[in-house]
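S.K.: here is a sequence with its predicted model. Questions after.
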Amino acid sequence: MYASTAKQILSEGITYPGERYYANNGSGEYVQLMSHYAGATMWQTCAQVCTDGCGSTQSPTHQSTTTMGNKINADIHPYIVLPMNHNSNIKIGDLGVVIDTVTDRSVYVIYAENGPSGRIGEMSVAVFNKLGLGYRNANGTFYGYNEKRFITIMFPGSGKRYGYNVYNNVPTPSELITNAIIETQNFLNTRDNMPPIQ
């Protein structure tokens, strides 16, 4: 998905009541979740790197398992993290797409991990790799991107459709991409055939 399309979709959204969090960049900026009439939940925020899961890349805060289970590998599974206190319609296993509005690159993702309450803007190593972004300095320390340049569009209920809402029922990276493409296209088709809510 192109950044221009993602920006237009985000502009069509309405405020998701009660779903506002701090951007995970220490700035004090808020990130508001939005609902789209064609069936998506979306937001725009920064990106910090998450290594949780069974992969070999490990940050100082690394945990060997995720909310989705211990078969998730941050090195190969592009996943997003949501605050543990979120109460949106996005559930573990749901699929979506992340768009970098600076580089115009995108990656299909799965929601696989919960993070600290009240903060949003964390993604797996695989997301950074697929977006062509660095995340580690020469001395081995990790870094992220504090600019709110990443639009995330998630498709509620998609995980349940493929059985990913079951603990440790983790898709292969190719299955994730295939099914996320289907969900994205279904959303775009619905959007094209429905008038915006006035």
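M.R.: Everything's here; your move. Residues are numbered from 1 along each chain as shown.

S.K.: from now on I want contacts and neighbour counts done on CA atoms only, so please keep to that.
M.R.: Fine.

S.K.: isn't residue 96 up against residue 153?
M.R.: Yes. At 5.5 Å, residue 96 and residue 153 qualify as touching, with contact defined as CA atoms under 8 Å.

S.K.: following element in sequence after the helix or strand where residue 114 lies, please.
M.R.: Residue 114 is part of strand 105-115, with elements assigned from DSSP states H and E. Beyond strand 105-115 on the C-terminal side, the first helix or strand identified by DSSP H and E is strand 119-120.

S.K.: show me what the next helix-or-strand element following that following strand is packed against.
M.R.: Counting by DSSP H and E, the element after strand 119-120 in chain order, helix or strand, is strand 122-124. Counting contacts by 3 or more CA pairs under 8 Å, 6 or more residues apart in numbering; DSSP states H and E, strand 122-124 packs against strand 40-50, strand 79-83.

S.K.: for comparison:
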Amino acid sequence: MEIKPQAAVIPKETDHLEQGKYGPVYPRTPACYGFTIIAKVKPGRADTIRGYGYTLAKALEDDPDLLAPLKLHYLRWVLFDDDTRFMYQGIFDTDFDKYTEDAIVLFTRAGVNTAFENLEGFPEDWKTNPEAFVRFVREHHCPSFIEYGEYPFVTADEIKKALRIKSAMSEMLDQLQ
């Protein structure tokens, strides 16, 4: 099976898209699913957001599977415009509705807050009010208009499995020598 790179254009208008529990379901692209939000940082909170980055990195050192339920490929956090705006970009394997619900359950169960609490307009009751959380994300979402995948439509689990097989094959070949 040969895998060829692919790109997909994402429509600007969402009226024709299937409606999920929380609004339009954007199509799965060669880069899987994802969203990008850009929001204003509450004054003086940029360093707190950076602190969340360190906290998350440490938590993942302690428990590498902490975010596994989210089926993430990548996360990217960016502070810009002199630390007055924040960009969150996540690429994952589930649709938006499932990712959102899983994130709320994960953070609530872990007793962890979110860096989003430092953004203007983020709902204080986000753990018990998924609709408010979703509304914030949808209002601040900046949809892609094209996405590219070098290995299109491949899930994070498939990538990890392929890497385990590669490692096992390498180990087996090393033992034969």
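M.R.: Ah, there it is. Small disclaimer: the values here were computed from a predicted structure and weren't measured.

S.K.: TM value for the aligned chains?
M.R.: Laid over one another, the chains give 0.32 as their TM-score (TM-score structural alignment, normalised by the length of structure 2), with 101 aligned residues with a CA RMSD of 5.4 Å.

S.K.: if we can go back for a sec, for the helices and strands packed on strand 122-124 of structure 1, give me CSV that also has mean neighbour count.
M.R.: Listed next are those as CSV, based on neighbours: other CA atoms under 10 Å:
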stretch, mean neighbour count
strand 40-50, 24
strand 79-83, 25
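
S.K.: okay, those strands in CSV with distance to residue 7 of structure 1 next?
M.R.: Converted to CSV, those look like this (distance: least, CA to CA, whole Å):
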stretch, distance to residue 7 of structure 1
strand 40-50, 9
strand 79-83, 19
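
S.K.: which one, of these, ends up nearest to residue 174 of structure 1?
M.R.: strand 79-83 (13.4 Å; CA to CA).

S.K.: how far away is residue 154 of structure 1 from residue 21 of structure 1?
M.R.: 17 Å (CA to CA, to the nearest Å).

S.K.: neighbour count for these two, which is higher?
M.R.: When residue 154 of structure 1 and residue 21 are compared for neighbours, residue 154 comes out ahead with 30 against 22, by other CA atoms under 10 Å.

S.K.: tell me which element that one is part of?
M.R.: strand 145-155.

S.K.: tell me the angle that strand makes with strand 40-50.
M.R.: 140 degrees (axes from the mean of the first three to the mean of the last three CA atoms, to 10 degrees).

S.K.: could you list the buried residues of strand 145-155 of structure 1?
M.R.: Within strand 145-155 of structure 1, the residues scored as buried using 16 or more other CA atoms under 10 Å are 145-146, 148-155.

S.K.: just checking, next helix/strand downstream of it?
M.R.: Remark: after strand 145-155 of structure 1, the chain's next helix or strand is helix 158-162, criterion DSSP H and E.

S.K.: quick one: buried residues of that following helix?
M.R.: In helix 158-162 of structure 1, counting by 16+ other CA under 10 Å, buried: 158-159, 162.

S.K.: ok, those vs residue 174 of structure 1, which is closest?
M.R.: So of the buried residues of helix 158-162 of structure 1, ranked by how close each gets to residue 174 of structure 1 (CA to CA), first place is residue 162, at 13.6 Å.

S.K.: mind checking how far the closest one is from residue 183 of structure 1?
M.R.: 11 Å.

S.K.: just residue 97 of structure 1 next, same as before
M.R.: For residue 97 of structure 1 relative to residue 183 of structure 1 (CA to CA), the value is 10 Å.

S.K.: nearest residue to residue 122 of structure 1 in space, please, no chain neighbours.
M.R.: Nearest non-adjacent residue to residue 122 of structure 1, counting by CA to CA, 6 or more residues apart in numbering: residue 48, 4.6 Å away.

S.K.: wait, that neighbour sits on residue 123?
M.R.: Yes. Using CA under 8 Å, residue 48 of structure 1 is in contact with residue 123, at 6.2 Å.

S.K.: for the longest helix belonging to structure 2, buried residues please.
M.R.: Looking across structure 2 with DSSP state H, the single longest helix is helix 156-176. Under the neighbour-count criterion of 16+ other CA under 10 Å, helix 156-176 of structure 2 has residue 156 buried.

S.K.: tell me what angle the longest helix that structure 1 contains forms with strand 145-155.
M.R.: Using DSSP H, we find that the single longest helix of structure 1 is helix 173-192. Helix 173-192 of structure 1 and strand 145-155 are oriented at 70 degrees to each other (the same axes, to 10 degrees).
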